[in-house]
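> fold the following, please.
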Amino acid sequence: MSDSNTTDFSNPSTFILLGIPGLEAAHIWISIPFCAMYIIAVLGNFTILFIVKMDPSLHGPMFYFLCMLAVTDLVMSTSTIPKMLSIFWFSSREISFSACLTQMYFIHCFSAMESGILMAMAFDRFVAICHPLRYSTILTNSVVAKIGLAVVLRSGIITLPYPFLARRWPYCRTNIIPHFCCGHIAVVKLACADFSISSYYGLFDLLSVTGMDLFFITVSYTLILKVIFCLPTKYAQLKTFGTCISHLCAILALYIPDFFSSLTHRFGHNVPWEFLVLIASVNLLVPPMLHPIIYGVRTKQMRDRLLQLFTYKET
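Below is the predicted model:
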């Protein structure tokens, strides 16, 4: 190991990202599905933004929230996947200390933002189903903008301590990160000091942001189901519940890998590290890829506009 990796230093000038430790020989093969998923995520989310922008009939609260989700997915995946692919393809493993902390901030900030937007979309479904006659008066453009701003501010502020906590620790053991990105826990584990406060803050962030969002989503759907079960016919119940399927699929695509990754990183001491890194990559790649597919296939307005777009191109 080089001297730069063993010399005492408070803030290293660079970190070395290993990609997926133990699977270096398979990096090229692993990069193929990862690259395909990233391309699908970028094209899918840009398509959503384009369709909503071009079609005035889609200028409503649900589609504004969908655009916010698309932008969040684009930023979160683009802040990590290109660097990961450069590691796999070109062995470009170095990342400066400042760039590492910036990437850390973007990962956690936009992950929290994604969760907040899904909570806002749950509120949209609640108003649409429980108070349909007041939908346009409750969810005005002004209210949607305020909700979006609140989600952005909450995510930006609650994520600020991550890079500041990581900067304060001395890194005197090594500057090699056995990961493809600068996740908070992956970085602070290199510190030669008691970083318990960083770990506890990460758990607080998980419970207070994601936990709170899931609580309000659960409350919203409890009230939604109560209204649905009061509808007179089975057809009406299924049709109304069908308007929530896209949102429920988006929730599962985000929260299942997110919780599994967070909990295994903190408590899965006997879990192989390469498995933890693979789970983290799934957490970063799968939701941005699935969200545009889910909404493109399940939402009638989006599906109709997509068909019109491709039909127009063919003619």
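> please make it C-alpha for all contacts and neighbour counts, starting now.
Will do.
> buried sites along the helix or strand where residue 276 lies?
Assigned by DSSP states H and E, residue 276 belongs to helix 273-298. Neighbour counts using 16 or more other C-alpha atoms under 10 Å place 273-274, 276-296, 298 of helix 273-298 among the buried residues.
> so the helix or strand just after it versus helix 273-298, what angle?
Per DSSP H and E, helix 273-298 leads on to helix 300-314 as the next helix or strand towards the C-terminus. Calculated by axes from the mean of the first three to the mean of the last three C-alpha atoms, to 10 degrees, helix 300-314 forms an angle of 80 degrees with helix 273-298.
> which strands and helices sit next to helix 300-314?
helix 27-54, helix 273-298 (3 or more C-alpha pairs under 8 Å, 6 or more residues apart in numbering; DSSP states H and E).
> in JSON lines, list those helices along with distance to residue 125.
Shown next, in JSON lines, are the helices and strands packed on helix 300-314 (distance: least, C-alpha to C-alpha, whole Å):
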{"stretch": "helix 27-54", "distance to residue 125": "19"}
{"stretch": "helix 273-298", "distance to residue 125": "14"}
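> closest to residue 14 out of those?
When the helices and strands packed on helix 300-314 are compared for distance to residue 14 using C-alpha to C-alpha, the nearest one is helix 273-298, at 20.5 Å.
> tilt between the closest one and helix 27-54?
Taking the same axes, to 10 degrees, one finds helix 273-298 and helix 27-54 inclined to each other by 30 degrees.
> another sequence for comparison is provided below:
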Amino acid sequence: MSSQNTSINVTHFIIGGFDTLSRPIAVGVVILITYLLAVLANMVNIMFIISDKRLHKPMYLLICNLAVVDIMYTSSCSPTMIGVLLAGVNTISYMACLIQMCVFHLGTAMESFVLAVMALDRFIAIIYPFQYHSYLTNTRVLVLTFIVWFVNCFFMCYMPATAVPLPHCSSRLRYTFCDFAAVIRTTCVNPEKHFNDAAIIAFFILFFTFVFICLSYCGILLFVKLSSNNEKKKMGSTLVSHLICAIVHYCPAFVRIIFTRFGVVLTLEERQGLLIGAVLGPCLVNPFVYFLRTKEIKQKLFKIFKKTKEIKSKMFKIFRKINTAG
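Purely as a prediction, here's the structure:
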């Protein structure tokens, strides 16, 4: 947009990212079901870990933190998209849009940093198994978690500090919710400079955390080569969960953010599809991966199902006796 355009006073934004969608209700139902499943699964994960003192260990504290990040991440934009698609509410207030933008990008960054910290946890657990509990205590994990949250909140201050002072020439968002690119495109300035600055920050966060995770895996693989076959199977089992979560998070992120900055042209629909997948995919996959791959959580879940089945069986016998007596 040209800086010569007349600026307007924006009190709310109109979300226009779904205007060309042929089947909005079907897409809305899919997003709604995925969102509810993701939030429910992550909340169950958190409750399992909090309620069981045996799970108050560094690894489970990190899983709990990942679940909190997933809930925040998917809740930053999913309700807005569901409201547009299913309820026809396609407006959002200026302040709510800025908050959504900050929370969404904070969730994106936190997802990367939490996976990096979890890679460190797996590295220490495999390379230094006997010193693990002395290196990573609950207190140190909590302090490290606080530092990660603080650093990412500091990074996210750039976006509102950049967007708020700029004059707006439009109140219509091209995308499906308020992210930095959508808000900047409504301003009267050339967005390229701001996109480049944001891309540098995103590249730094993604590249730093991705390289850290890769180095951790390289160290683990070198150690695994020297181990016995039984130890290799155990180590591989502990890494699979984290590897799945990392792949689901980084693949759409690299395609959407990094590749597009090097000339790969994506249509608006493709970009928005990747963006929605990048939000909902990890938040849905992560809790189910740890349900299925973490022995303690899986055992606790099976015990709950077993108790529920026993209660139902007892209730059925009671009702049967009542009916027979009657």
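> circling back to that earlier point, show me the one of the helices and strands packed on helix 300-314 of the first structure that comes nearest residue 109 of the first structure.
The closest of these to residue 109 of the first structure is helix 273-298. By C-alpha to C-alpha, the value is 12.7 Å.
> what residues in the second structure pair up with that closest one?
Per the alignment by TM-score structural alignment, helix 273-298 of the first structure matches residues 268-293 in the second structure.
> mean distance between that stretch and the first structure after superposition?
With mean C-alpha distance after the TM-score superposition for the first structure, stretch 268-293 of the second structure departs from the first structure by a mean of 0.8 Å once superposed.
> sorry, back to before: closest one to residue 92 of the first structure among the helices and strands packed on helix 300-314 of the first structure?
helix 27-54 (12.5 Å).
> now the closest one, how far from the centre of its chain.
Remark: helix 27-54 of the first structure is offset 14 Å from the chain centroid, using C-alpha atoms, centre = their mean, to the nearest Å.
> and it, which stretch of the second structure?
Against the second structure, helix 27-54 of the first structure falls on residues 24-51 (TM-score structural alignment).
> so which of the helices and strands packed on helix 300-314 of the first structure comes closest to residue 84 of the first structure?
Of these, nearest to residue 84 of the first structure by C-alpha to C-alpha is helix 27-54, at 8.5 Å.
> output the contacting helices and strands for the closest one.
Helix 27-54 of the first structure sits against helix 61-78, helix 81-90, helix 273-298, helix 300-314, with contacts defined as 3+ C-alpha pairs under 8 Å, 6+ apart.
> with the second structure superposed, average distance for the second one?
So that's helix 81-90 of the first structure. The superposed helix 81-90 of the first structure is, by mean C-alpha distance after the TM-score superposition for the first structure, a mean 0.7 Å from where its aligned residues fall in the second structure.
> OK, contacts around the spatially most central residue of the first structure?
Centre of the first structure computed as the mean C-alpha position; nearest residue by C-alpha atoms, centre = their mean is residue 111, 3.9 Å away. For residue 111 of the first structure, the contact set (C-alpha atoms under 8 Å, 6 or more residues apart in numbering) comprises residue 76.
> would you say it is within a strand?
No - assignment of residue 111 of the first structure by DSSP: H, G, I helix; E, B strand; the rest coil gives helix, placing it outside any strand.
> that one -> the second structure?
The equivalent of residue 111 of the first structure in the second structure is residue 108 (alignment by TM-score structural alignment).
> and its match, how close does it get to residue 296 of the second structure?
Distance, residue 108 of the second structure to residue 296 of the second structure, by C-alpha to C-alpha, to the nearest Å: 28 Å.
> go on, residue 66 of the second structure?
When distance is defined by C-alpha to C-alpha, residue 66 of the second structure is 17 Å away from residue 296 of the second structure.
> off-centre distance for stretch 246-255 of the first structure?
Here stretch 246-255 of the first structure is found 11 Å from its chain centre; the criterion is C-alpha atoms, centre = their mean.
> residue 31 of the first structure: neighbour count?
Using other C-alpha atoms under 10 Å, residue 31 of the first structure is surrounded by 18 other residues.
> rewinding a little: quick one, which of the helices and strands packed on helix 27-54 of the first structure is nearest to residue 195 of the first structure?
Judging those by C-alpha to C-alpha, what sits closest to residue 195 of the first structure is helix 273-298, at 19.5 Å.
> the stretch 151-300 of the second structure: helices as residue ranges?
Listed in chain order, the helices found in the stretch 151-300 of the second structure under DSSP state H, counting those that start in this stretch are 158-163, 180-184, 192-225, 229-253, 268-293, 295-325.
> just checking, what packs against the fifth one?
It stands for helix 268-293 of the second structure. Against helix 268-293 of the second structure (3+ C-alpha pairs under 8 Å, 6+ apart) you get helix 24-51, helix 58-75, helix 229-253, helix 295-325.
> between helix 229-253 and it, find me the angle.
When the same axes, to 10 degrees is applied, the directions of helix 268-293 of the second structure and helix 229-253 differ by 160 degrees.
> picking up where we left off before, nearest to residue 9 of the second structure, out of the helices and strands packed on helix 268-293 of the second structure?
Using C-alpha to C-alpha, these put helix 58-75 closest to residue 9 of the second structure, at 28.0 Å.
> quick one: the closest one to the first structure mean distance?
Helix 58-75 of the second structure sits 0.5 Å off on average (mean C-alpha distance after the TM-score superposition for the first structure).
> returning to what we had before: and the helices and strands packed on helix 27-54 of the first structure as CSV, adding distance to residue 45 of the first structure?
Output for those, formatted as CSV (distance: least, C-alpha to C-alpha, whole Å):
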stretch, distance to residue 45 of the first structure
helix 61-78, 5
helix 81-90, 15
helix 273-298, 6
helix 300-314, 12
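> among those, which is nearest residue 161 of the first structure?
When these are compared by C-alpha to C-alpha, helix 61-78 sits nearest residue 161 of the first structure, at 18.4 Å.
> contacts for that closest one, please.
Taking C-alpha under 8 Å, 6+ apart as the rule, helix 61-78 of the first structure contacts 38, 41-42, 45-46, 48-49, 52, 106-107, 110-111, 113-114, 117-118, 120-121, 124, 139-141, 144, 148, 284-285, 287-288, 291-292.
> show the contacting residues for the residue mapped onto residue 195 of the second structure from the first structure.
Taking TM-score structural alignment, the alignment pairs residue 195 of the second structure with residue 199 from the first structure. Residues near residue 199 of the first structure by C-alpha under 8 Å, 6+ apart: residue 185.
> ok, now residue 289 of the first structure?
Contacts of residue 289 of the first structure (C-alpha under 8 Å, 6+ apart): 37, 38, 40, 41, 42, 44.
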